[in-house]
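Novice: predicted structure and sequence below. I'll ask about it afterward.
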Amino acid sequence: MRNFLGSLMAAALLASGALAQPYIMMPDSTNNRIVTFDPFDGSVMNPNLFALAGGTPIHAMVVGNEIWVSEQGGDRVSRWSMTGTPLGQIGTAGLDNIRGMGLVAGTVYVTNAGTANGAPGNAVVMFDTNGNPMGSFTTTGLAPSPFGILAHQGGILVSSSSGNNDIHKFNLAGGSIGAFHNSTSLNFAEQMNYAADGNVLVAGFSSNNVVRLDVNTGALIESFAASGARGVIQLGNGNIMWTNGSGAHVFNVTTRTSSLVYSGGGRYLELVPEPMSLFGLGAGLALLARRRRKA
């Protein structure tokens, strides 16, 4: 009986995906593929998880049990299984020159800058998690040429490649709350992510840096040099991974130096957590229990 229970739990954990390893994923827009990195130290795990369809991929993120990839040149969000089977697309109708995305409170927010294909210009376009359109809201004059989305204190932050605001805050329906950050220390803000201390990391493409901003006030705390920075995420060991047109780099917070860890077209970085599923665990247990009763 003891051996049976041990086998039961092990098989259930396998069924739930609990033994799968978390990873950071990044679209390589030069080689058109998904690359994965170790979330603790930033080392390359898989340089080619699966091939992408082109279209200048910017941001890959998990939506349900799919990976959605924004394509800046393709004017669409391509949809993939977790192992790279193509599942269709959102767009091109209603999207043009899209960049970063965010899944916040069950809504997928996609940054948009163009007007081709019936797209709304400088705006954030919204979809449900099945890909159905939910409207859009303009960012003109607030976050012109939007580039990234970050959930923030019940609303969202939208980064911008041009003024007036480097980062502007909106409520979830698109109403303006106000400027989060606007200074000469940050120029052409791309990806935003939370640091381990709860503050906000931002990749500055034209300011050639990564900045850390106070999560409540948006005030600058510190920065480090990062030429043409696009993506950013903090690693489990405390160092900071950032990307640019040359690839992915790791900034050592002790030595204050960066090292290239992957060569290619670096874009946004997204953590894919350990896929523990209580539903999967329960299903695995039930399945094995039925088999045991029949034996």
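Specialist: Received, thanks.

Novice: when you work out contacts or count neighbours from here on, use the C-alpha atoms and nothing else.
Specialist: Fine.

Novice: residues making contact with the longest helix along the chain?
Specialist: Using DSSP state H to assign secondary structure, the helix with the most residues in the chain is helix 278-294. Contacts to helix 278-294, defined as C-alpha atoms under 8 Å, 6 or more residues apart in numbering, come from residues 8, 9, 11, 12, 13, 15, 16, 17.

Novice: just the ones in helices from those residues, please.
Specialist: The helices, defined by DSSP H, take in 8, 9, 11, 12, 13, 15, 16 from the contacts of helix 278-294.

Novice: second one coming, line it up with the first:
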Amino acid sequence: MKFISRGMFALGALACAGLAGAQTYDLFMAETPGGFLGGNTASYGGLQRYQVTAGTATLVGTLPNSSLSDPVGVVVSGGDLYVSNRHGNNTGVSSIQRFGIGPASLSGGAALVTAPISGFHGFAFAPNGDLFVTTVSTGTRRFRPDGLGGYTDIGGVGSGQVRDVWISPDGNTMIETGSGGMIVRSVGANSLGTGTAFNIGNSFFHQMAFRGNALYTAANATGNIYRVDLNASFQPISATVIGNVTGALGVTFSPDGSEMWVGSTGTANNSLNRFALSGNNWVLQQSVSLGSVSPGYLAAVPEPMTMVGMGLAALVVARRKRKA
């Protein structure tokens, strides 16, 4: 499935830039109009793809709304791009699509999950392969691979307005965002523990991003961006304001963790905002105006030619080790 191009991809140049510096990467952004859109498919958003080189983001392609179904969440896992569709929030059907990431196009797009649930938002893969998906009003659902390329709903939280979910690297802790902050639950083989609230502020929190044993998330109403530090058991212990962008909603980091992107949504301030780490402080470096496009969640990934180069380098190292 090809993007509608808004710029020429010079493949040779991209390959050289990607292999020469870790800070050439792709940034994906869901276009997410707010509110209940129902069956008004003409109002559904698409997907934008930016190439970030030396700190500058350039729009290089879009995926039209006809290829999606009201997207919100974006996750990169195993070299593929996954997109959650809320289907207007109130039509009673949600889905997650999977795309292969190529240098100038996305391939595939088949739905891995289609469920009679309203309003999929953020989602995360657990170490065992289970897929956890937040919904607009019915808590977090848990899906398990069925061995046939799809997923089966095995339960979850019965209610609650949550907007993103994170699973700890050891697979034992689940953290959700929603009204007022976070909810922390233990994760069993086939069950979830009772939720414990970690209050941050009087706002609705959406996407989370993990970096340096901390979760970063934004308060949409106030625009405050928080770093939530975790203890050794991945439990939240403190929250610190590290920046502010009016209407902040989506948060992600560059592949090397030195740049943070925050999506700002609202009729007067739709934008993508890049922060760079200076000492212990995150400093706003760039704002990309999005006009009437409202950003949803974000995901960054090394640009495809970089991933190819990294794979080739790993192969060379492995061959040298075998010869040694």
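Specialist: Good, I have the coordinates. Note that the structure is predicted; figures quoted are calculated from it, not measured.

Novice: which single one of the ones in helices among the contacts of helix 278-294 of the first structure is nearest to residue 79 of the first structure?
Specialist: Nearest to residue 79 of the first structure among those is residue 16, at 22.4 Å by C-alpha to C-alpha.

Novice: check contacts around the closest one.
Specialist: Each residue near residue 16 of the first structure by C-alpha under 8 Å, 6+ apart is listed here: 275, 276, 277, 278, 279, 280, 281, 284.

Novice: how much space between the fifth one and residue 65 of the first structure?
Specialist: Pointing back at residue 279 of the first structure there. Taking C-alpha to C-alpha, to the nearest Å as the criterion, residue 279 of the first structure is separated from residue 65 of the first structure by 13 Å.

Novice: who's in contact with the spatially most central residue of the first structure?
Specialist: The first structure has residue 270 as the residue nearest its centroid, 3.9 Å off, counting by C-alpha atoms, centre = their mean. For residue 270 of the first structure, the contacting residues are 24, 25, 26, 59, 60, 61, 233, taking C-alpha under 8 Å, 6+ apart as the criterion.

Novice: hmm, which of the residues you listed are common to the second structure?
Specialist: Comparing the contacts of residue 270 of the first structure with the second structure on both residues aligned by TM-score structural alignment, their matches' C-alpha atoms under 8 Å, the contacts found in both are 24, 25, 26, 60, 61, 233.

Novice: what does residue 169 of the first structure correspond to in the second structure?
Specialist: Applying TM-score structural alignment, one finds that residue 169 of the first structure aligns to residue 185 in the second structure.

Novice: that match is in contact with residue 192, isn't it?
Specialist: Yes - assessed by C-alpha atoms under 8 Å, residue 185 of the second structure is found in contact with residue 192 at 6.4 Å.

Novice: from residue 274 of the first structure, how far out is the residue lying closest to residue 273 of the first structure once chain neighbours are set aside?
Specialist: Nearest-residue entry for residue 273 of the first structure: residue 22, 4.7 Å, with adjacent residues in sequence omitted and distances by C-alpha to C-alpha, 6 or more residues apart in numbering. When distances are taken as C-alpha to C-alpha, residue 22 of the first structure and residue 274 of the first structure turn out to be 5 Å apart.

Novice: more neighbours: which of those two?
Specialist: Neighbours of residue 22 of the first structure and residue 274, each counted by other C-alpha atoms under 10 Å, are more numerous for residue 22; the result is 17 against 13.

Novice: hmm, residue 23 and residue 38 of the first structure touching each other?
Specialist: Yes - the criterion here is C-alpha under 8 Å, and residue 38 of the first structure meets it with residue 23 at 5.4 Å.

Novice: mind listing the shared neighbours of those two?
Specialist: By the contact definition C-alpha under 8 Å, 6+ apart, residue 38 of the first structure and residue 23 are jointly contacted by residue 45.

Novice: more neighbours: the two, which one.
Specialist: Each of residue 38 of the first structure and residue 23 had its neighbours counted (other C-alpha under 10 Å), and the higher figure belongs to residue 23 (21 against 18).

Novice: over in the second structure, tell me which residue corresponds to that one.
Specialist: Per TM-score structural alignment, the equivalent position to residue 23 of the first structure in the second structure is residue 26.

Novice: need the nearest residue in space to its match, chain neighbours excluded.
Specialist: Residue nearest to residue 26 of the second structure in three dimensions, not counting chain neighbours: residue 51, with 4.6 Å by C-alpha to C-alpha, 6+ apart.

Novice: relative to residue 183 of the second structure, how far out is the nearest residue to residue 159 of the second structure once chain neighbours are set aside?
Specialist: Among residues not flanking residue 159 of the second structure along the chain, residue 138 sits closest, at 3.9 Å (C-alpha to C-alpha, 6+ apart). Distance, residue 138 of the second structure to residue 183 of the second structure, using C-alpha to C-alpha: 14 Å.

Novice: same question, residue 67 of the second structure
Specialist: 33 Å.

Novice: can you give me the strands for the stretch 101-250 of the second structure?
Specialist: Per DSSP state E, counting those that start in this stretch, the stretch 101-250 of the second structure has strands spanning 106-115, 123-125, 131-134, 140-145, 151-156, 162-167, 173-186, 196-211, 214-219, 224-230, 236-244, 248-253. These are given in chain order.

Novice: neighbours of the equivalent of residue 163 of the second structure over in the first structure, how many?
Specialist: Using TM-score structural alignment as the criterion, the counterpart of residue 163 of the second structure in the first structure is residue 147. Applying the criterion other C-alpha under 10 Å, we find 30 residues in the vicinity of residue 147 of the first structure.

Novice: equivalent analysis for the one 10 residues further on, please.
Specialist: The burial count assigned to residue 157 of the first structure is 25, neighbours taken as other C-alpha under 10 Å.

Novice: quickly note the distance from it to residue 151 of the first structure.
Specialist: Here the criterion is C-alpha to C-alpha. By it, residue 157 of the first structure lies 6 Å from residue 151 of the first structure.

Novice: what of residue 45 of the first structure?
Specialist: As judged by C-alpha to C-alpha, residue 45 of the first structure and residue 151 of the first structure stand 28 Å apart.

Novice: please apply the same query to residue 107 of the first structure.
Specialist: If you go by C-alpha to C-alpha, the gap between residue 107 of the first structure and residue 151 of the first structure works out to 11 Å.

Novice: now residue 248 of the first structure
Specialist: For residue 248 of the first structure, the distance to residue 151 of the first structure - C-alpha to C-alpha - is 24 Å.

Novice: fine, thanks again, bye for now.
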